[in-house]
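Q: let's see this in three dimensions:
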Amino acid sequence: MRNDTYEDWKARAARISFRRQAFIDGRFVDAVSGETFDSINPATGQVLAQVAACDAADVDRAVAAGRRAFEDGRWSRRAPGERKAVLLRLAELIRAHLEELALTDSLDMGKLVHDAATIDVPGSAHFFQWYAEAIDKLYGEVAPTAAGDLALVRRVPLGVVGAVVPWNFPLDMATWKSAAALAAGNSVVLKPAEQSPLSALRLAELAAEAGVPDGVFNVVPGFGATAGKALGLHMDVDCLAFTGSTQVGKLFMQYSGQSNLKQVWPETGGKSPNLIFADCADLDAAADMAAFGIFFNQGEVCSANSRLYVERSIKDALVEKLIARANATQPGDPLDPASKMGAIVDEKQTQGIMRFIAAGKASANLVTGGARVHIDGKGCFVAPTIFDEVRPDDPLARDEIFGPVLSVVAFDTEEEAIRMANDSIYGLAASVWTDNLSRALRVSERLHAGTVSVNTVDALSAQTPFGGMKQSGFGRDLSLHALDKYTALKTTWIKYKS
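A: Below is the predicted model of the structure:
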C-alpha cells in the first residue's frame, strides 16, 4: 500500500510537464496542420497542455513509418529473445516512472491518483512484462501429411496495427493493445482518446528509451472523426484494434469494408448484470463488490456491473447496505489519497450522466445520490447514485450510462433472473453470487457474456481473455489469445524426396 500524502501528489503535480506533440518515426513532431487541442483536467477545468491535433496527413506519416520499419525487419524479423529484452526494459521503465504516469492519467481524465498508482500503472508494466516473456515461448505447428510432404504452420505478424483506445484507462488500454501487437512483431500506430492523450505520448518516449526502433511505435493524438477515421480507412493499415462505444465500433467495421478489408477487432459497450441470490453466503461481501463494481473509476468502466438483480427476499437488506457504501464513497480531489471517487472525464460526459439521472427520477426510486458535485467550487463530479424499483425496460437498466449509477431490479426465480440478465444488446461481463455450486455453474453457463465472475465482480488477469459477445464486440484483449488478432496463420508446404 502506498503511503503518499495529498501534499506529495500536489507537489508532484506542480512540477510535472507533458509531451504535447505526436510521436512519429522515433521523434516528437507537430501536426502537419499545426493545429492543437486543449487537454483539460476535469477536476479543476485547468488546461494541462495544448496537444497536436493529428489528422489524415499525420496518420499517413505514421503508417508510412510503421510500414518501412515492418518491411526492413528492424523489429518484425528481430530475434524473439531480443524483442523480449526490449519489452522487459519497457516494463521496468514504466515501473521507474510510476508516479509520473499515475499523476498524468489522474490529471488528464480525473481518476483517483491512488488507483492509478496501485492498479493502472503497475498493471501496464505487468502486461508488457507478461507479453515480453511470452515472445520466445510461442511455437508453430507441423501439420500431419503423407511421406514426401512437410507442412509448416506459423503465426506471422500482420504488419501495421492501428489501435484506437478510450479515455477511461488511458495507459492501461494503450498497453493492452500495444503490448500484444509489439510482442507479435508488428508496427503500431496508436490513437489515444482526445480526452486523455498524455500518458500515451509518454509511453512512446519510454518505448524508444527501452530500445523499440524508430517507426515501430507511433502515437497520433487527435479526434475520432479525423485521426481515428483516417486510421480506419487507411489502405495500408492491416489491422484495427478498438475499444470504445458500440456506435463507433460499428463505424470501424464500415471503414474496413470501404477500404482494404483490414481486420477489425472491436471491444465495445457493456451493461453488465450482477445477479445476487438469497443463498449468497456473505451479503456484506456481495454489497462491497457490488458497490465496487459500479463506483470504481467513477463507473467509467465498460464492464461495470451497472445492473443489479437481487432475489426479492434479500433486496431491501442489500439496498440498505449499498446506500451505506455509496455514502462512504463520495467524490473528492483525485490527488487526495483519502478521496473515494474522482472526477468524470469531461463536461460532456458529466451532462450525459445527469440526463440519465434526471429521467430516472421520474421512472424509478432514487434512494441515494443523484446530484452533481463540485470540489472547491469546480470540476466534473457526480455523487454515487442508486435507483431501486427499476423496470427492466427502463433506460436505466438498458443503456450504457458510463457513470456511477446503479439500477436495482428484484427477481423471484432463477429463470427470471437469467432472462432479465440476458435481455440486453450487450454481453461483455456478468457476475453471480451464490453459495450453491450447482447454481453457480448452471447460471454461469446460461449467461451470454464473455466473462462471468462468481462471488466476485469483473475478474480479469493477464492469463485470461477479456472481451464480449453480441454488441459488446468480439475482440479479445489479454491472454495468449490476444496474439491471434495481431498475427496471421501462414503455411509453408515443402515437397521432398522420401
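
Q: going forward, measure contacts between C-alpha atoms and count neighbours the same way
A: Noted.

Q: the stretch 351-498 of the chain: strands as residue ranges?
A: 365-368, 372-375, 378-382, 385-388, 405-411, 426-427, 429-433, 451-454, 469-470, 487-495 (DSSP state E, counting those that start in this stretch).

Q: quick one, which of the ones you listed gets closest to residue 211.
A: Among those, the nearest to residue 211 by CA to CA is strand 487-495 (22.2 Å).

Q: quick one: residues in contact with that closest one.
A: 148, 149, 150, 151, 152, 153, 154, 155, 156, 157, 158, 184 (CA atoms under 8 Å, 6 or more residues apart in numbering).

Q: cool, stretch 13-28 as well?
A: Here stretch 13-28 has contacts from 29-31, 48-52, 54, 61-62, 65-66, 100, 103, 198, 201-202, 204-205, 208, 213-221, using CA under 8 Å, 6+ apart.

Q: before we go on, could you also do this sequence so I can check it against the first one:
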Amino acid sequence: MKSYNMLIGGEWVGAASGETFETENPFTGKSWATIPRSGVDDVDRAAAAARKAFNDPSWSGLSASARGALLRRFADLLAANADRLAEVETQDNGKLIAEMRGQLRYMPQWYYYFGGLADKVEGRVIPIDKPGVFNFTREEPLGIVAAITPWNSPLMLATWKLAPALAAGNTILWKPSEFSSASALEFGRLFEEAGFPPGVVNIVTGFGSEIGSHIVSHPQVDKVAFTGGDRTGQGVYELAAKSIKPVTLELGGKSANIVFEDAVLEDAVKGVVSGIFAASGQTCIAGSRALVHRSIYPAFVEALVAFAKTARIGDPSSENTQVGPITTRPQLTKVLEYIEIAKAEGATLALGGKRASDPACGDGWFVEPTIFTDVAPAMRIAQEEVFGPVLAAIPFDNDEQAIEIANGTIYGLAAGVWTQSISRALTMSQRLRAGTVWVNTYRAVSYMSPFGGFKRSGIGRESGLSAIREYLQEKSVWIDISGTVPNPFVQR
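A: Down below sits the predicted model:
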C-alpha cells in the first residue's frame, strides 16, 4: 500500500484528523494506496494558504511574463513525467494506458499555450465621452479558484482549469475526486519542482459529501470551477450563488451521434464506436445516442454490432486493450441498473447487456459493450446520462426529425454529424443545441478551441482564448486630467 499526503501551503501533510481512506484499482478490485481524508479544518488551512500566496509578492509581484515562464517550465516537467503519471492514472481509475499516455503527452500543450497567453492579456483605453478624463481598463485575477474535478480524466480536466487560472494570476484550491486522487497528488509535486511559490497550488483530498459544500461556500474562495454530473453541478451553482461567486460548470451530456444516409458507412461505424465504447463510455461527451437514418438503419446496426464485438476488453495497462473497466463500484451498479431499465422499457438488446465474464477481466468492474435498438426518444435510456458503455440506437426519417430528437434532451454538450454534404454539415452545426459539433469525426479536443455546454451541460468555456477570461475580472479606471474639480453635487 502506497501512502500519500496532500499539498497545503507548500507542505505535504496528512489530514488534521489523521484519517485516511483507501483507493481501489478498478481492474483488480483491490486497494492499492491510502489518501488523506480531509475535513473542514483542512479546507480552511488550504484556503488560508491560497490567500496568503495570492497576496504575497513572490506570486502577485511576478510579471505576467514571469508567470508564463513558470507555466512553460511546468509543461517541460509534465512532458518528462507524462508516462509515469499515465501509469498512476490507469492504476487509480482504470482508463486505458494507451489513452492516458496520449492525454498526458498532449497535456503540456495547455501549459505552453496559456503560459504564452499570460502576458497577452490587455486592458483597453476607452475614448470616453467625458472631457478632461482619461479612462482605461485593467484585467485582474479573481483571487482563489476552487477547482473540483471528477474521476474519469482527472489530470486533463484539472489542467483545463489550472492552466488558464494560473496564467491569469490566481491561486488554486484543488479538490480531486475521492476515486482518483493519487494522480493529482503526484501531479502536485511538479508545481513544486517548477518553482511555483508555496500555496499557489493546494490540493485537498477527501469526500465531496464531507468537504465539497465547505469549499464552494468558503468565504476565501472567489471562483468555483467544477466538472461533474449535472445534479451535483446544480447544487454547486445554488451554493455559489448564495455568496455571489462566479462559476464555470462543465456537466453531463447525452450527445447524439447522427448518421445520415449519405455517410461513409465504415467511417460512421468507427465514429459511433469511438463515441460510446472508447473510455468505456465514461466521458461527458460520450455519443450515447446513435441517430441513424431509417433507410440505412438495419445495415448500419448490423455493421455496428459486428465491429463492436471485436473490441478487446481486459487489462487497461495492456496496450492491446480497447475497453477497460468501470472506474468505481457505485458507477458499475448504476450502469447495470440502466441496462435493466432499458429492457423494462421495451428496448431491444442487440449486444452485451451484462457484467463482463471474460477471463481477461479478472475481478475487475467491467460491463460488456452494450447496444440497444428499437429505442424511442422518450425512453430513459435515451434521455438520462448512463456514463458507461451503453448505446441507444434510434432511427429517424429526415433532417428535421434528426434535429428534433438530437435537441430533445436537457443536455447540450456535444454532437456528431456524419454526412458527405457540406450544406447539411453547416446547417446541422448551426441548428444543433450543443457546445461542440463534430462533423465526420468525434472526441477531438484541443487547447486552442473552446469547450463547454448548452442547457444543463454547463456554463462557461474551457480551453482556447475564451478560457482565460473565465478567471479574470475587468476594472475600469478613471483619471481626471483637467486639473479642476467640477460641482461635487452633480454626477460627472
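
Q: drop the TM-score for these two in here.
A: After superposition, the two chains reach a TM-score (TM-score structural alignment, normalised by the length of structure 2) of 0.95; 479 aligned residues with a CA RMSD of 1.4 Å.

Q: if we can go back for a sec, mind putting the strands of the stretch 351-498 of structure 1 into a markdown table with distance to residue 71 of structure 1 and mean neighbour count?
A: Below are those laid out as a markdown table (distance: least, CA to CA, whole Å; neighbours: other CA atoms under 10 Å):
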| stretch | distance to residue 71 of structure 1 | mean neighbour count |
| --- | --- | --- |
| strand 365-368 | 58 | 17 |
| strand 372-375 | 52 | 16 |
| strand 378-382 | 46 | 23 |
| strand 385-388 | 52 | 22 |
| strand 405-411 | 49 | 24 |
| strand 426-427 | 38 | 28 |
| strand 429-433 | 39 | 28 |
| strand 451-454 | 38 | 22 |
| strand 469-470 | 35 | 18 |
| strand 487-495 | 15 | 13 |
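
Q: for those strands, give me a markdown table that also has distance to residue 243 of structure 1.
A: Listed next are the strands of the stretch 351-498 of structure 1 as a markdown table, based on distance: least, CA to CA, whole Å:
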| stretch | distance to residue 243 of structure 1 |
| --- | --- |
| strand 365-368 | 31 |
| strand 372-375 | 27 |
| strand 378-382 | 23 |
| strand 385-388 | 26 |
| strand 405-411 | 21 |
| strand 426-427 | 14 |
| strand 429-433 | 15 |
| strand 451-454 | 16 |
| strand 469-470 | 14 |
| strand 487-495 | 19 |
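
Q: and the gap between the residue nearest the centre of structure 2 and residue 226 of structure 2?
A: Taking CA atoms, centre = their mean, the centroid of structure 2 lies closest to residue 157, which sits 4.0 Å from it. Using CA to CA, to the nearest Å, we find residue 157 of structure 2 at a distance of 9 Å from residue 226 of structure 2.

Q: what's the answer for residue 163 of structure 2, then?
A: Counting by CA to CA - residue 163 of structure 2 and residue 226 of structure 2 are separated by 15 Å.

Q: kindly report the same for residue 296 of structure 2.
A: 40 Å.

Q: cool, residue 313 of structure 2 as well?
A: Residue 313 of structure 2 sits 31 Å away from residue 226 of structure 2, going by CA to CA.

Q: the more surrounded of the two?
A: For residue 313 of structure 2 versus residue 226, the count of surrounding residues by other CA atoms under 10 Å is larger for residue 226: 27 against 22.

Q: show me what that one aligns to in structure 1.
A: Using TM-score structural alignment, the partner of residue 226 of structure 2 in structure 1 is residue 242.

Q: and that match, helix, strand or coil?
A: The local conformation at residue 242 of structure 1, judged by DSSP: H, G, I helix; E, B strand; the rest coil, is strand.

Q: quick one: contacts for it?
A: 163, 164, 165, 249, 264, 265, 266, 267, 268.

Q: structure 1: matching residues for stretch 50-61 of structure 2?
A: Mapped onto structure 1 using TM-score structural alignment, stretch 50-61 of structure 2 spans residues 66-77.

Q: which parts of that stretch are buried?
A: Judged by neighbour count using 16 or more other CA atoms under 10 Å, the buried positions of stretch 66-77 of structure 1 are 66, 67, 68, 69, 70, 74, 75, 76.

Q: coming back round to it: got any residues that touch both of residue 157 and residue 226 of structure 2?
A: With CA under 8 Å, 6+ apart, residue 157 of structure 2 and residue 226 have common neighbours residue 149.
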